[in-house]
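K.L.:
Based on what follows, work out the 3D shape:
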Amino acid sequence: MALKFFLPFILSFALFLNSCGSGSSSSSTSITDDGTEVFSLEEKQFLHDLFLTEYLWYDQVASNIDYTQFTEPQEMINALRIDPYDQWSFTMTQQEYEDYTNQLTSGFGFGYTSDFFIYLVRINAPAYGLLFRGDQILEINGEAVTDTLIKQASDNLNVPTTFTLLRDGNQLYVTVSPSEYTFNVSLGKIITQGTQKIGYLRYDSFTENSVAEFERIFTLFHGENIDELVIDLRYNGGGSVTTASALLDNVTNAYASERQMYLDWNANYQQYNSSYTFEDIDLQDGNELNMKRVFFLTTKGSASASESVINALVPYLGADNVVTIGNFTHGKPVGMTGRVYSTNYYFLINFFVRNNDGDTTSFDGIPPVCIAEDDITHMMGDENETMLKTALHYIETDLCL
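P.N.:
As a prediction, the model looks like this:
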């Protein structure tokens, strides 16, 4: 089942924005008489130089290339990145970057499958509370649904769109107006199972602004003295490693000042290697947990920082106590540092992310301990949803469903 995100969604990158000296606005893309930006020779040289120096696989990049064959940055990136390892190096504009970090975007805010079943609605998006996971879209404004119709409607901001839906076997009509919106990426709840309290955290993206969101949820978990923790990363494509480190701080306070993970650059840039550590004791704010075991709900959409968090816990909790439920993760054991040229930000793969034992995850992804389908007939966090139900069963029996 193919998944489509109909929302600006960046898959699996670690954001470390650093300005490069060459990125001055005076030597950037040129502008034609009609206002069209041109991918300049200087910018192409800048990008090629990044590939030949900081790129993780720099020694496999062609040193002589014909710049005239490229008319836009992503086209050049696609030509230079090394397959099959690098599926991710990309560029984005300054505005796109700022919108992402501020969790600001526009449209409806839902993801759907190839047969138009909704599988995710962003928290606080225009569609949130109106369209639901498991709804099948039949029509858009009375016309049989297509990808093109959804995109056109989503781009038509502040104009109401009528969705004809199939929900629980019933056809109904729901009107949603796409708009600019700020979304959240975290939801938490307490599940009581017998005498145990289980904290469930839905976490959709490692954005820089999301730390305050999950801090509030961990305060709830700490106050309830939860026995087990389930973190739902099934659609979390990654984001800031700094945010991933903050999440780990909240999961356990038992390893103060110990190294969580480190970034391992290419042979010529080992001076850029950097480590992330658990909070010092005097920096802990009192809402941190001390989990002995953690469950993660994962799919191919769980990437990058999601995989790094899972991998970082293994040296401390032990592999048997880091329990993945669902399917293989995406398989992105690498990350990138952003470099700036004028209004373009370039994110090229720069480093491996390693845990305290020096291990990375596989390009094939992290395998599940228990295989479980992503059950879009139930809401995320519903105890009857197959992935969460499997985790709850494992908590009770130490067995997969």
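K.L.:
contacts, neighbours, all on C-alpha from now
P.N.:
Noted.
K.L.:
Thought Phe295 was touching Val322, still the case?
P.N.:
Yes: at 6.1 Å, Val322 counts as touching Phe295 under the criterion of C-alpha atoms under 8 Å.
K.L.:
How about the contacts made by Thr188?
P.N.:
That one is not Thr; residue 188 is Gly. Gly188 makes contacts with Gly199, Tyr200, Leu201, Arg202, Ile217, as judged by C-alpha atoms under 8 Å, 6 or more residues apart in numbering.
K.L.:
Could I get the contacting residues of the closest residue in space to it that isn't next to it in sequence?
P.N.:
Among residues not flanking Gly188 along the chain, Leu201 sits closest, at 4.5 Å (C-alpha to C-alpha, 6 or more residues apart in numbering). Counting by C-alpha under 8 Å, 6+ apart, Leu201 touches Ser186, Leu187, Gly188, Lys189, Ile217, Leu229, Val230, Ile231, Asp232.
K.L.:
which strands and helices sit next to the longest strand seen in the chain?
P.N.:
Looking across the chain with DSSP state E, the single longest strand is strand 344-355. The contact analysis (3 or more C-alpha pairs under 8 Å, 6 or more residues apart in numbering; DSSP states H and E) places strand 344-355 against helix 41-53, strand 90-93, helix 94-101, strand 259-265, helix 305-317, strand 334-341.
K.L.:
switch the cut-off to 6 Å
P.N.:
Applying 3 or more C-alpha pairs under 6 Å, 6 or more residues apart in numbering; DSSP states H and E, we find strand 344-355 packed against strand 90-93, strand 259-265, strand 334-341.
K.L.:
and of those, who's closest to Asn355?
P.N.:
Shortest distance between Asn355 and the helices and strands packed on strand 344-355, using C-alpha to C-alpha, is found for strand 259-265: 4.2 Å.
K.L.:
List the buried residues in the helix or strand that comes right after that closest one.
P.N.:
Heading C-terminal from strand 259-265, the first helix or strand you meet, by DSSP states H and E, is strand 274-277. Across strand 274-277, burial judged by 16 or more other C-alpha atoms under 10 Å covers Tyr276, Thr277.
K.L.:
Could you point out the helix or strand that follows strand 274-277?
P.N.:
Next helix or strand after strand 274-277 toward the C-terminus (DSSP H and E): strand 294-298.
K.L.:
angle of that following strand against helix 305-317?
P.N.:
Relative orientation of strand 294-298 and helix 305-317, computed by axes from the mean of the first three to the mean of the last three C-alpha atoms, to 10 degrees: 160 degrees.
K.L.:
structure for this one too, so we can compare:
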Amino acid sequence: MAQIGAASPRQVLLGTAWLLLAGLLLPFPPALEAAGPVLRAVGSSVLLPGLGNTTHSRSTRWEFLNGSGPLPILQHLGGVLPPAIHPAYAGRALFHPSNGSLLLQDVRESDSGTYRVTGGRESRETQLEVLYPVSRPQLRASSLVAGAAGRVVCEVAEGRVDSISWSKDGQPPAPGSVSRLSGSSSALQLSPATRSDCGSYSCNASNGISWQESSLEIAIEGLSHRLKHTLRMAVVAVVFAVVSAWGLIIPVCQSQKLRIRGELWRWLSCYTCGLVCIACALDGTAGVLWMWEEGPSVAVILPEITLSYLTVVTFLVATTVIFQPADFSHLKSKKAQRTMSYAAPGAVLAVLLSSAFLIRSIHQRHEGGCTKFMDVTVLVASTAAVVALPLLAIGLCYQRTQSCPKQQDGSWMDKVSFEMSEPGPKDTIPS
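P.N.:
Below is the predicted model:
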């Protein structure tokens, strides 16, 4: 009976062939290669691994492989003789005979590449990559206004950038909002910007050897520059209208005997009408800017027509009072007299109502952002102080004339001032 499991002649022959092939391959092992590239910063040192114990090796050779061919670094023939170092690496290459490793000092970007050590029939290759550390990213943002598109840009000035990541208040941004502009810059799109986009934005730039992060606090503006100018114009128009109202009310509140007359009345009337005329023009311009920004609106167009009419009428009244005041006494139409008399008070009321609507609308528009509402306290105070000075001067002149009373001559100027301050009765309808 044959022995179970005995090898056949064919199997023995194949096993012998494999043993012979393995014996041939053992003297010629494949080159050893590192698992991944070795990363180092510019100016640092790197220890490139050798072949292990090379005490009994006859020679060890290091070379740098580039596109044009191998560049020799050093040759060590064994024994106690020092290695022969290529002049290009003199002072930077340090050889360790015990294990065949190479210490390369003060590495540069040009040192990036493949290094091969050969000893006898063994060799080993190491991939080296020398990088500049990334510099601190610079964050900048365009003028971010609620409802408009904007973006935040992150730029790195130095160093190769492998990746740029964003975060807002510690959380990643919305998908699709980040775009890579170039190898060293990235942008975060805010389209359109809203109040929820306010917060702290961070940009992290990194490569294989370093990383840097910068943060920027972003505040979304509720008002554009045009709307800010609109608000300033509306506020100034209100101040002009209020000061004009005081110029109109003061003479009415005086008794008939103490009422301002003559030349002082002429200058007071001219100033108040001129001031309210400017207020109408400013408020009308503010309305145009508002529609330019937000689009046409019936709530703005109708006041614009009224303000345009009142601007013309108050301008005519102011110029007539200053240049030809006697023309008022020649007006025969009671309707024309009432129009001239009520033009300034009506313009004051129109400016106050229209400006209030604009300021309220602008404030609502501002709520879309997260910045503070524009402080107009200084603007109001300075404007009121400037426009009130002429009224103060007229008041001082009036007090001076009251302290030195003169005989009233009942001239045409007194008649005109009386007619302007006391509008006539209603027109009679002809039969």
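K.L.:
Fetch the TM-score of the aligned pair.
P.N.:
Laid over one another, the chains give 0.19 as their TM-score (TM-score structural alignment, normalised by the length of the first structure), with 128 aligned residues with a C-alpha RMSD of 7.3 Å.
K.L.:
Now render the contacts of Gly188 of the first structure as TSV, adding distance to Ile395 of the first structure and secondary structure.
P.N.:
Conversion of the contacts of Gly188 of the first structure to TSV gives the following (distance: C-alpha to C-alpha, whole Å; DSSP: H, G, I helix; E, B strand; the rest coil):
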residue	distance to Ile395 of the first structure	secondary structure
Gly199	12	strand
Tyr200	13	strand
Leu201	16	strand
Arg202	18	strand
Ile217	21	helix
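K.L.:
Please work out which of the helices and strands packed on strand 344-355 of the first structure is packed deepest.
P.N.:
Highest mean neighbour count of these: strand 334-341, a mean of 25 (counted as mean count of other C-alpha atoms under 10 Å).
K.L.:
what helices or strands is that strand leaning on?
P.N.:
Counting contacts by 3+ C-alpha pairs under 6 Å, 6+ apart, strand 334-341 of the first structure packs against strand 17-18, strand 344-355.
K.L.:
Select, out of these, the one closest to Glu143 of the first structure.
P.N.:
Closest approach to Glu143 of the first structure among those is made by strand 344-355 (38.1 Å; C-alpha to C-alpha).
K.L.:
So which residues of the stretch 101-250 of the first structure form helices?
P.N.:
Along the stretch 101-250 of the first structure, counting by DSSP state H, counting those that start in this stretch, helices occupy 147-155, 211-224, 241-251.
K.L.:
Output the ones you listed in TSV; the columns should cover mean neighbour count and distance to Phe347 of the first structure.
P.N.:
Shown next, in TSV, are the helices of the stretch 101-250 of the first structure (neighbours: other C-alpha atoms under 10 Å; distance: least, C-alpha to C-alpha, whole Å):
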stretch	mean neighbour count	distance to Phe347 of the first structure
helix 147-155	16	26
helix 211-224	17	23
helix 241-251	22	14
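K.L.:
and these as a markdown table, adding distance to Tyr181 of the first structure?
P.N.:
Below are the helices of the stretch 101-250 of the first structure laid out as a markdown table (distance: least, C-alpha to C-alpha, whole Å):
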| stretch | distance to Tyr181 of the first structure |
| --- | --- |
| helix 147-155 | 12 |
| helix 211-224 | 17 |
| helix 241-251 | 22 |
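K.L.:
for those helices, which one sits closest to Arg259 of the first structure?
P.N.:
For Arg259 of the first structure, the closest of the helices of the stretch 101-250 of the first structure is helix 241-251, at 10.0 Å, according to C-alpha to C-alpha.
K.L.:
hmm, back to that, give me whichever of the helices and strands packed on strand 334-341 of the first structure is most buried.
P.N.:
Among those, the stretch with the highest mean neighbour count (mean count of other C-alpha under 10 Å) is strand 344-355, at a mean of 24.
K.L.:
And for Thr113 of the first structure, the neighbour number?
P.N.:
Neighbour count for Thr113 of the first structure, taken as other C-alpha atoms under 10 Å: 16.
K.L.:
what about the closest residue to it other than its chain neighbours, neighbour count?
P.N.:
Using C-alpha to C-alpha, 6+ apart and skipping residues adjacent in sequence, the residue nearest Thr113 of the first structure is Leu3, 4.3 Å away. Neighbour count of Leu3 of the first structure, defined by other C-alpha under 10 Å: 16.
K.L.:
What distance do you get for Leu3 of the first structure to Gly111 of the first structure?
P.N.:
The gap separating Leu3 of the first structure from Gly111 of the first structure is 7 Å, by C-alpha to C-alpha, to the nearest Å.
K.L.:
repeat for Leu313 of the first structure
P.N.:
Using C-alpha to C-alpha, Leu313 of the first structure is found at 30 Å from Gly111 of the first structure.
K.L.:
between these two, who's got more neighbours?
P.N.:
More crowded of Leu313 of the first structure and Gly111, by other C-alpha under 10 Å: Leu313, with 22 against 19.
K.L.:
show me the contacts for the more buried one.
P.N.:
Contacts of Leu313 of the first structure were listed using C-alpha atoms under 6 Å, 6 or more residues apart in numbering, and none were found.
K.L.:
Check which element follows the longest strand of the first structure along the chain.
P.N.:
Downstream of strand 344-355 of the first structure, the next assigned helix or strand under DSSP H and E is strand 370-371.
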